[in-house]
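Trainee: Predicted coordinates and the sequence they were generated for:
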Amino acid sequence: MSGGPVLLAGFAVTNQAVAAQLLERGGAVVAADDAPAPDAVARAVALGIDLVAAPGADRWRALVADAEVLVPTPGLPEAHPVMRAAADAGTPVISEFDLAQRWDSRPRLAVTGTNGKTTVVEMVAAMMEASGIAAAVAGNTDVPLVEAVRDPTPATFVVEASSFRLGHSRCFRPEVGAWLNFAPDHLDVHASLERYRQAKASLWHRVDDDSISVVNGGDPVVAAAAPACGRVVTFGLRHGDFRVSGGALWAESEKLIDTAELRRSQPHELANALAATAVAMAGGAHVEGVRDALVAWTGLPHRVALVGERDGVRFYDDSKATTPHAVCAAVRSVGPAVLIAGGRNKGIDLGPMVEVVDAVRSVVAIGEAAPEVRRVFAGRCPVAEASSMADAVRMAADAARPGDAVLLSPGCASFDWYGSYAERGDHFTQQVHELIGGSP
């Protein structure tokens, strides 16, 4: 960049890290936010920059006109006035990934997909570390990539690449790029399903002969976007370079591990393990390190995590499931279930949840999307609406029979009742323990 001002649209964790890095490098920064939080105001004061609060459309246009580039906060809707202003003015829009790539040359192993990103990223990092390669997780996590590159310790970065960041990236090119799967999501941010697909596919837009692309060969959308250059590696439960065969995970011609040795071995978990193995080995991990990490892997919180059991009924926290695709995978993994679903819809059709109705004994609908959940399952299985998580847990427990699972797998975001999916999952866990006894 030539030194002109960089406009930060939104001033939360990521853009606060961007501002600090730009200022350290002598750049000029202007920040604006529709509704800045108190900590954002304090951070702006500490950095010595002005933070424009709640600008109207005319003010956004003026800010864009004065800026060299625009860096939107991840998750800023494509229909936001600042995006329209940038398009009208021809002002380039870039992401934190672009800046991190300009500032640091260490390898990046990037993972995108509608579901499973966080799990696969954490598994890859564990495999790299078990292989003696210092790795840091960054991106769509608590640590933005622009912040992570300040640490000289990691030899490589394992990047959770959301559509929010990829869709605005102009030069980001990871050495290894994996696309796990595709299903409707984030239509409250992207203008259409096609725009969401394009954002995901941009992971591979800048591959070259040295790039390695990890492709879910069983997902037609992902497979159709596979690059024509560089090395392409496929994974799948039955077919692919990395696959399950004869009760074992295989890396091309080498048997890695029997599935019986894994602590998490449901189909979607095996797919995650295959994808992580493909990414890690492309990034330099060795077979022994991959095996060690697979054996030790116990999963992440709020992903089909067993909370407790009473009278033959198991209670699972799958609060991270915020799409119908993820809900279906969870239901298939636990068997007959009383499903707790709902929350704040992200603009997507909840109808695909009906695909697993044969494994759903009944549904407890929660949150803003409760009426939508009811419509999906009406006439197919019993549906009740709960006004709180405590009510939902009690109602689900009353409906469950021995051998069933009570499954919190919402298919929606948490921001109607909670500040995050983790807060929602923690409250569910608390309510379950109060119901069945014991402690979290």
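Mentor: Yes, it's here. Numbers count the residues shown, from 1 in each chain.

Trainee: only C-alpha atoms for contact and neighbour calcs from this point on.
Mentor: Noted.

Trainee: what's in contact with stretch 315-324?
Mentor: Under the contact criterion Cα atoms under 8 Å, 6 or more residues apart in numbering, stretch 315-324 has outside partners 184-185, 302-309, 327, 330, 350-353, 405-413, 421-422, 424-425, 428-429, 432.

Trainee: scratch that, stretch 364-371 is what I was asking about
Mentor: 338-345, 373-374, 383-389, 392, 395-396, 412, 416-417.

Trainee: Mind checking which of these are buried?
Mentor: 338-345, 373-374, 383-386, 389, 392, 395-396, 412, 416-417 (16 or more other Cα atoms under 10 Å).

Trainee: Check it against this one:
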Amino acid sequence: MGSGQVTSSVPSGPSDFQGKRVTVAGLGVSGVPAAKVLHARGAVVTVVNDGDDARAREQAAELEALGITVRLGDGETLPEGTELIVTAPGWKPDKPLFLAAEKAGVPVWGDVELAWRLRGPDAAPWLAVTGTNGKTTTVQMLASILKAAGLRTAAVGNIGVSLLDAVLGEERYDVLAVELSSYQLHWAPSLRAHSAVVLNLAPDHLDWHGSMEAYARDKGRIYEGNKVACVYNVADKATEDLVREADVEEGCRAVGFTLGTPGPSQLGVVDGILVDRAFVENRHENAQELAEVSDVDPPAPHNIANALAAAALARAFGVPASAVRDGLRAFRPDAHRIAHVADIDGVAYVDDSKATNTHAAEASLASYEPIVWIAGGLAKGATFDELVARSAKRLRGVVLIGADRALIRDALARHAPEVPVVDLDRTDTGAMLQAVTEAKRLAQPGDTVLLAPACASMDMFTNYNQRGDVFAAAVRELGA
């Protein structure tokens, strides 16, 4: 919705905002810093925000003290004279504000686009990561590898340090490991990464993008203008298709990663070793050992894929093989990502509360066998037949919680009718202890009780972090 339009009056560099009338859409983690940055560069800033609650009024007061106009409770109307909109990434493209901007020929940028435009002449190149699942882990692995190579770097973007802070702060970086969501990429028309990866593609956020095609197209923007490597998932043809469609710089290469034996221009796995046949001399005959599968924590298949993707981006930047090994060994995953909580009576309890969609849950379920699966929550428009059909043979039993659990229950009835199912008809936080208790009853020694909900958490919990914490607390109470 106007995100690709660039007119002659639009700022093209850090010093071009003087006197420009810029509307910032949305307060919050990206809107407030964007408004301050633009105001400091001489722009005439108006902030519009849908909400008018206590937090919004507090933020508005802070900005108004600087001389910034804030309009609360009306994020729909385009302020008169607007020459540019800088939006929070979550604002949907079909909002009336953006439709009015498109009609008026006003371009729309996100916080990523703003950061990209504000980079100085000696700015650090970006190694960029997107995908339906695994983005955060891959970016953190990448940053760990880059640090092991002695490079000044940070994990930034949709994680950790904000891109504006990274670009405008006093610390100088050699290279940035950048996590980008489909929302952010939608509003980033001029982004050009050194190298980038789309880890995987599965239906997600379709209510925002409107269709799977639009979602994939926005993910694919990450490859536009890549300089050295477009990294794709050999097991996910859609990611390779996006590489084929991208307009890249002369000499930029397509580099695949695979859990199998790699061909030329690929990274893969041979006899428990992560190997590189892309960034070596005579790649048709030679391979470079990078690390052992046991260096990856945890060594679940989808996490090995994340490690290979991170390694490919690092190797594209010229990092030696030893740094890949050392960086992977030093990396520790965040909480709630296939995190082992405890072993009780021979049963392992694993927290993968971060598995908030079916694609992530399928990867998690593929890591264990047999499984008592705790699932459910807010489905976000997802369907579960494919997930259940592919995972049915691994299931010892299922415990369902959350508002949309019936969707999973019906899929289980169709594709795994022999699997015992406990359907907990409650959505209070305390349901988790009952779920864990029921899971213990279903489990046998050698099994894994796996929280991989395949759903969002906000029907019962503040976020997936709280859901995972409550699960871990319930497990500890069970084992006490």
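Mentor: Nice, thanks for sending it over. Quick caveat, the model's predicted, so the values are computed rather than measured.

Trainee: In ChimeraX, select just the buried ones from the contacts of stretch 315-324 of structure 1.
Mentor: Once 16+ other Cα under 10 Å is used to decide burial, the buried members of those can be selected in ChimeraX as follows:
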select :184,185,302,303,304,305,306,307,308,309,327,330,350,353,405,406,407,408,409,410,411,412,413,421,422,424,425,428,429,432
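
Trainee: and the contacts of stretch 315-324 of structure 1, which of them are in strands?
Mentor: In this view, these that belong to strands under DSSP state E are Ala305, Leu306, Val307, Gly308, Glu309, Ala405, Val406, Leu407, Leu408.

Trainee: And the last one, what's its match in structure 2?
Mentor: Translated: Leu408 of structure 1. Leu408 of structure 1 maps onto Leu451 in structure 2 when the alignment is built from TM-score structural alignment.

Trainee: My guess is its match contacts Trp373. True?
Mentor: Yes: between Leu451 of structure 2 and Trp373 a contact is recorded at 6.2 Å, counting by Cα atoms under 8 Å.

Trainee: returning to what we had before: how much space separates the match of Leu408 of structure 1 from Ser457 of structure 2?
Mentor: Remark: distance between Leu451 of structure 2 and Ser457 of structure 2 (Cα to Cα, to the nearest Å) = 12 Å.

Trainee: same question, Asp247 of structure 2
Mentor: The separation that Asp247 of structure 2 has from Ser457 of structure 2, given Cα to Cα, amounts to 38 Å.

Trainee: How about Tyr215 of structure 2?
Mentor: Using Cα to Cα, we find Tyr215 of structure 2 at a distance of 22 Å from Ser457 of structure 2.

Trainee: repeat for Glu477 of structure 2
Mentor: When Cα to Cα is the yardstick, Glu477 of structure 2 and Ser457 of structure 2 sit 22 Å from each other.

Trainee: between these two, who's got more neighbours?
Mentor: For Glu477 of structure 2 versus Ser457, the count of surrounding residues by other Cα atoms under 10 Å is larger for Ser457: 24 against 12.

Trainee: isn't the more buried one right up against Leu378?
Mentor: Yes: under the criterion of Cα under 8 Å, Ser457 of structure 2 lies in contact with Leu378, with a separation of 6.3 Å.

Trainee: Which residues are in contact with the residue nearest to the spatial centre of structure 1?
Mentor: Central residue check for structure 1 by Cα atoms, centre = their mean: the C-alpha nearest the mean position is that of Lys117, 4.9 Å away. Residues near Lys117 of structure 1 by Cα under 8 Å, 6+ apart: Val111, Glu160, Ala161, Leu180.

Trainee: pretty sure the last one is touching Gly116, no?
Mentor: Yes: the pair Leu180 of structure 1 and Gly116 passes the contact test of Cα under 8 Å, sitting 7.3 Å apart.

Trainee: These two: which is more packed in?
Mentor: Neighbours per residue (other Cα under 10 Å) separate Leu180 of structure 1 from Gly116, with Leu180 holding more: 26 against 21.

Trainee: Residue in structure 2 paired with the more buried one?
Mentor: Taking TM-score structural alignment as the alignment basis, one finds that Leu180 of structure 1 is matched in structure 2 by Leu199.

Trainee: Which residues are in contact with the nearest residue to its match once chain neighbours are set aside?
Mentor: The spatially closest residue to Leu199 of structure 2, leaving aside those adjacent along the chain, is Gly131, at 4.7 Å (Cα to Cα, 6 or more residues apart in numbering). The neighbours of Gly131 of structure 2, taking Cα under 8 Å, 6+ apart as the test, are Ser181, Val197, Val198, Leu199, Asn200, Leu201, Lys219.

Trainee: Redo those residues as TSV? Include distance to Leu395 of structure 2.
Mentor: Below are these laid out as TSV (distance: Cα to Cα, whole Å):
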residue	distance to Leu395 of structure 2
Ser181	32
Val197	32
Val198	30
Leu199	27
Asn200	25
Leu201	25
Lys219	33
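
Trainee: For those, pick the one with the most neighbours.
Mentor: Tallying neighbours with other Cα under 10 Å puts Val198 at the head of the contacts of Gly131 of structure 2, with 31 neighbours.

Trainee: Just confirm that residue contacts Asp241, I think it does.
Mentor: No: proximity of Val198 of structure 2 to Asp241 does not meet the contact threshold set by Cα under 8 Å, at 10.7 Å.

Trainee: what about Ala300 of structure 2, how many neighbours?
Mentor: 18.

Trainee: Give the equivalent position in structure 1 for it.
Mentor: Here Ala300 of structure 2 is matched to Gln266 in structure 1, going by TM-score structural alignment.

Trainee: Make sure Lys255 of structure 1 is indeed in a strand.
Mentor: Yes: secondary structure assignment places Lys255 of structure 1 in a strand (DSSP: H, G, I helix; E, B strand; the rest coil).

Trainee: Give the equivalent position in structure 2 for it.
Mentor: In structure 2, Lys255 of structure 1 lines up with Glu289, judged by TM-score structural alignment.

Trainee: pretty sure that match is touching Leu274, no?
Mentor: Yes: A contact is recorded between Glu289 of structure 2 and Leu274 when judged using Cα under 8 Å, the distance being 6.2 Å.
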